[in-house]
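S.K.: need a structure here:
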Amino acid sequence: MNRAAEETWRARIRGCLLGGAIGDALGAPVEFDSGRSIVAAHPDRLRTFVSGSAGWPPGTITDDTQMTLFTIEGLIRAGVRTDRGIGFTVAVVHHAYDRWLDTQTLPGPSGERDGWLQGEQWLYARRAPGNTCLSALTTARKGEPKIEQFGAPAENDSKGCGGVMRVAPFGLLPSTWFERDWVFDAAADAAGYTHGHPTGKLASGALAVIVREICEGADLNTALDAAAAVLTQRPRHEETSAALAAARKLAATAPGHGPVTVEQLGGGWVAEEALAIGVYAALAYPEPEQFLDALALSVTHTGDSDSTGAICGNILGALHGETALPPELVFAIEGRPVILELADDFALEFTKPSRLHGDYNPDRRWRTRYPGW
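M.R.: Okay, here's the model as predicted:
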């Protein structure tokens, strides 16, 4: 990766993570409102952070972004694991979700966990976490955490959107290290730690491939073609494939219409619908200067507005990079320093030149910051 390509990739990483957080925070206050009531309160669609019924301050993120941050922290740790000669395994991300579970069950850092992210007090806030995630992760927890106990799929049949809303970071991994099919399957496995239905997993793999192809320089339609091609090779892909096809068709025939149009794709409570709504909004307003238009469309509907906003923000943030993000929302998003710190650490971990020669060994400070499991 040359210097120019690396800088573009870094901007895409930052854009993807920040864009997802902004979409999440934009949609969270209206998650349980009808599309009609949202439009009544915001005739030009919801385009700025507001307070919701839960009383959270404007710009507050939810469990969508919390879990996305632990996803990317887990991927960094998996990289460090490889640096140390132990081997890359997606189960490290499962262990990261176990640390996220601490933030939902404890009042603050216990001092018994390693790494730095779990020490961030502001993450210890319950922001409407999905019951499926909480239940599956609690079931997977067996005493003192060890890497061997992680990596098993959830024993449920849920296809809720709690898997797809957190896996975009898999698409940010550099293609020099990870092939397209691996990215799809790894993201699907990560979603499967909490959501056992094939559609919940396949929609997650599809999102990761969309982000990956965009990071490789593809436009959105080409990235969607690539995701569709991988999907058709997987058993029981039909629901996810049909949802993406419907989003593309709707964007071609009714781009930028209001909540009634969006709701033809569903409410976003399940994985394939959340992905379809995020994709539709991104296709309806694909240009950098239309970023806020797309986010506003993605959250203005009767349904899971924070998850659909997060997915749309992940996609367009990766497509356009951080400079296309609405500055007034970037400035106000909760946790911005930590989000950017993780983005830059992720880029650092996967661009160390000596790794290409197999002789890299991270120093003690980095291994303390990101232990290998």
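S.K.: going forward, measure contacts between C-alpha atoms and count neighbours the same way
M.R.: Noted.
S.K.: tell me what the helix or strand containing residue 6 is packed against?
M.R.: For residue 6, the enclosing helix or strand under DSSP states H and E is helix 3-27. When contacts are defined as 3 or more Cα pairs under 8 Å, 6 or more residues apart in numbering; DSSP states H and E, helix 3-27 sits against helix 63-83, helix 291-299, helix 305-320, helix 327-332, helix 336-349.
S.K.: right, so the ones you listed: which one is the most enclosed?
M.R.: helix 305-320 (a mean of 33; mean count of other Cα atoms under 10 Å).
S.K.: so how far is residue 373 from residue 106?
M.R.: Separation of residue 106 from residue 373 (Cα to Cα, to the nearest Å): 21 Å.
S.K.: Between these two, which is the more surrounded one?
M.R.: Higher neighbour count among residue 106 and residue 373: residue 373, with 25 against 11, using other Cα atoms under 10 Å.
S.K.: Hmm, residue 78 and that one touching each other?
M.R.: Yes. Using Cα atoms under 8 Å, residue 373 is in contact with residue 78, at 6.6 Å.
S.K.: hey, what's in contact with both of these two?
M.R.: Common contacts of residue 373 and residue 78, defined by Cα atoms under 8 Å, 6 or more residues apart in numbering, comprise residue 92.
S.K.: Report the buried residues of stretch 44-63.
M.R.: 45-52, 56, 58-63 (16 or more other Cα atoms under 10 Å).
S.K.: Next, give me the two most distant ones among these.
M.R.: 45 and 63 (23.4 Å; Cα to Cα).
S.K.: So the most far-flung residue of the chain relative to its centre: helix, strand or coil?
M.R.: Most distant from the centre of the chain: residue 359, at 31.6 Å, with distances by Cα atoms, centre = their mean. Of the three states, residue 359 takes coil under DSSP: H, G, I helix; E, B strand; the rest coil.
S.K.: so how many other residues sit close to the residue lying closest to residue 109 once chain neighbours are set aside?
M.R.: Using Cα to Cα, 6 or more residues apart in numbering and skipping residues adjacent in sequence, the residue nearest residue 109 is residue 119, 5.3 Å away. Applying other Cα under 10 Å, we find 16 residues neighbouring residue 119.
S.K.: next up, for comparison:
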Amino acid sequence: MTISSSAVTDTLRARIRGCLLGGAIGDALGNPVESRSLAAIRAAHGPAGVTGPVPDGEAVTGRVTDDTQMTLFTAEGLIRAHARARSKGIGGAETAVVRHAYLRWLDTQNHPAPPPPSGPDDLVRSGSLRLQPWLYARRAPGNACLSGLGRKYVPDPYAAPTGRPGPVNSGSKGCGTVTRSAPFGLTGAPAEDAFRLAAQCAQITHGHPTGYYAAGAFAAIVRHLLDGDSLEGAVPRVLGLLARHPGHQETTAALRRALDLAADGAPGPEKLETLGGGRVAEEALAIAVYAALARPRSIEDALLLSVNHSGDSDSTGAVCGNLLGAQHGDSALPASWLALTEGRAVVAELADDLAYAFHGPAPAYDEPLFPYERYPHH
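M.R.: The predicted structure is shown next:
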């Protein structure tokens, strides 16, 4: 079947929107039950656990966490790096620009609200995300993310000995590397390049090889889904990519367990919990992949499976939502759940900007159709 270029553009936009919005839905779905035991979840919500969005501890439904916050700053950083390369002809600075985006996120975590506007150029200086009050909410950010952003680092994604200082937090492989890395797979770069850049940027805060290789694997899976591959097809391809890199073993083993478990009879939370709690990178990725594969006919059921467990439910829900949205597009997401999700309009706008920047027409840099003023590159 031949698809017109305009249809391809619409499909890409839908998958990019789906990826970011799906992640936000899963994040908000898991947030109220994060780190609660499965027994406690069932006691509070019934034998099936949560069956849809529920209020959190402050009786608010649909609030996202640091997982969605950092994902948005990843996307913003990538667009800024793209704008910098177009305007100045200087490429290859993505890691540094993304790190600056994470520092802007860190700034939101240290202040209660956006600073008051100081003039008409405030938007250009600050970027659009730093003007969003809801992003200033501190929703249990990871310790490695907070500490790593205050230290210098040397990205070394292939763990080659250099005699130089290595990545910060060398023992950290927390799930924050994975939960923020979907945008690396949405730019259209080849899967190996998405893997490499996600691994490099994971090392900004986490230095354990499993932490950054799991992030790279996730980005590469998202890249294949963007091309229209199925999750069943994408994961084995990424396992082949992982095998090229020393230190891949924990991530590879976790993904293989997820594949085997999804093929092994009826799914359920008890079976999911054999993959771990999702607090470290390879477990979060494996749980998300398992849930998406085990419930292939229903996005709602897959998301619910990804959060009804005793571990880091918002993180596993976010990653599962990223995968499902990238595969099926935004129109397949549960509309009633999306309507309750915090910041959904900002997430959609950022997704559209990412789609246009990396997949749209290639106009001159001053083309007025693209809002580069929201992504200052200087």
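S.K.: Next, the TM-score between them, please.
M.R.: Once superposed, the chains reach a TM-score of 0.90 (TM-score structural alignment, normalised by the length of the first structure), with 353 aligned residues with a Cα RMSD of 1.9 Å.
S.K.: Show me what residue 75 of the first structure aligns to in the second structure.
M.R.: Aligned by TM-score structural alignment, residue 75 of the first structure pairs with residue 78 of the second structure.
S.K.: show me what contacts that match?
M.R.: 94, 97-98, 183-184.
S.K.: want to throw these into CSV with secondary structure and distance to residue 167 of the second structure?
M.R.: As requested, those are exported to CSV (DSSP: H, G, I helix; E, B strand; the rest coil; distance: Cα to Cα, whole Å):
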residue, secondary structure, distance to residue 167 of the second structure
94, helix, 17
97, helix, 17
98, helix, 16
183, helix, 22
184, helix, 19
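S.K.: Among those, find me the one that's closest to residue 238 of the second structure.
M.R.: Closest to residue 238 of the second structure, out of all of the contacts of residue 78 of the second structure and judged by Cα to Cα, is residue 184, at 14.5 Å.
S.K.: In this structure that closest one contacts residue 219, no?
M.R.: Yes. If you go by Cα under 8 Å, residue 184 of the second structure and residue 219 touch, sitting 5.6 Å apart.
S.K.: Now list whatever residues contact both of the two.
M.R.: 194-195, 198.
S.K.: Turn the residues you listed into JSON lines, columns for distance to residue 174 of the second structure and secondary structure.
M.R.: Below are these laid out as JSON lines (distance: Cα to Cα, whole Å; DSSP: H, G, I helix; E, B strand; the rest coil):
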{"residue": "194", "distance to residue 174 of the second structure": "20", "secondary structure": "helix"}
{"residue": "195", "distance to residue 174 of the second structure": "17", "secondary structure": "helix"}
{"residue": "198", "distance to residue 174 of the second structure": "14", "secondary structure": "helix"}
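S.K.: would you turn these into CSV with neighbour count?
M.R.: Shown next, in CSV, are those (neighbours: other Cα atoms under 10 Å):
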residue, neighbour count
194, 28
195, 30
198, 31
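S.K.: List the contacts of residue 58 of the first structure.
M.R.: So residue 58 of the first structure contacts 25, 49-51, 332 (Cα under 8 Å, 6+ apart).
S.K.: Tell me which two in those are the farthest apart.
M.R.: Maximum distance among the contacts of residue 58 of the first structure (Cα to Cα): 12.8 Å, for 51 and 332.
S.K.: quick revisit: what does the residue nearest to residue 109 of the first structure align to in the second structure?
M.R.: For residue 119 of the first structure, the residue aligned by TM-score structural alignment is residue 131.
S.K.: My guess is its match contacts residue 117. True?
M.R.: No. The pair residue 131 of the second structure / residue 117 is not scored as a contact, 9.1 Å apart, by Cα under 8 Å.
S.K.: how many neighbours does residue 15 of the second structure have?
M.R.: Residue 15 of the second structure: 32 neighbours (other Cα under 10 Å).
S.K.: what do we get in the first structure for it?
M.R.: The equivalent of residue 15 of the second structure in the first structure is residue 12 (alignment by TM-score structural alignment).
S.K.: quick one: that match from residue 340 of the first structure, how far?
M.R.: 12 Å.
S.K.: List the contacts of the match of residue 15 of the second structure.
M.R.: 215, 317-322.
S.K.: ok, now which ones touch residue 125 of the second structure?
M.R.: Here residue 125 of the second structure is in contact with residue 376 (criterion: Cα under 8 Å, 6+ apart).
S.K.: Which helix or which strand is home to it?
M.R.: Using DSSP H and E, residue 125 of the second structure falls in helix 122-126.
S.K.: Residue nearest the middle of the first structure, spatially speaking?
M.R.: Centre-nearest of the first structure using Cα atoms, centre = their mean is residue 166, 3.3 Å out.
S.K.: Leaving out chain neighbours, which residue sits closest to that one?
M.R.: residue 68 (4.4 Å).
S.K.: Quick one, which of the helices and strands packed on helix 3-27 of the first structure gets closest to residue 112 of the first structure.
M.R.: It's helix 63-83; of those, that one is closest to residue 112 of the first structure (Cα to Cα) at 17.1 Å.
S.K.: after superposition, how close is the closest one to the second structure?
M.R.: Its matched residues in the second structure lie on average 0.7 Å from helix 63-83 of the first structure after superposition (mean Cα distance after the TM-score superposition for the first structure).
S.K.: That helix versus helix 336-349: what angle between them?
M.R.: 30 degrees (axes from the mean of the first three to the mean of the last three Cα atoms, to 10 degrees).
S.K.: okay, the angle between helix 63-83 of the first structure and helix 3-27?
M.R.: Put simply, helix 63-83 of the first structure runs at 150 degrees to helix 3-27, going by the same axes, to 10 degrees.
S.K.: any idea which element the alignment partner in the first structure of residue 238 of the second structure lies in?
M.R.: Taking TM-score structural alignment, the alignment pairs residue 238 of the second structure with residue 227 from the first structure. In the assignment (DSSP H and E), residue 227 of the first structure maps to helix 220-231.
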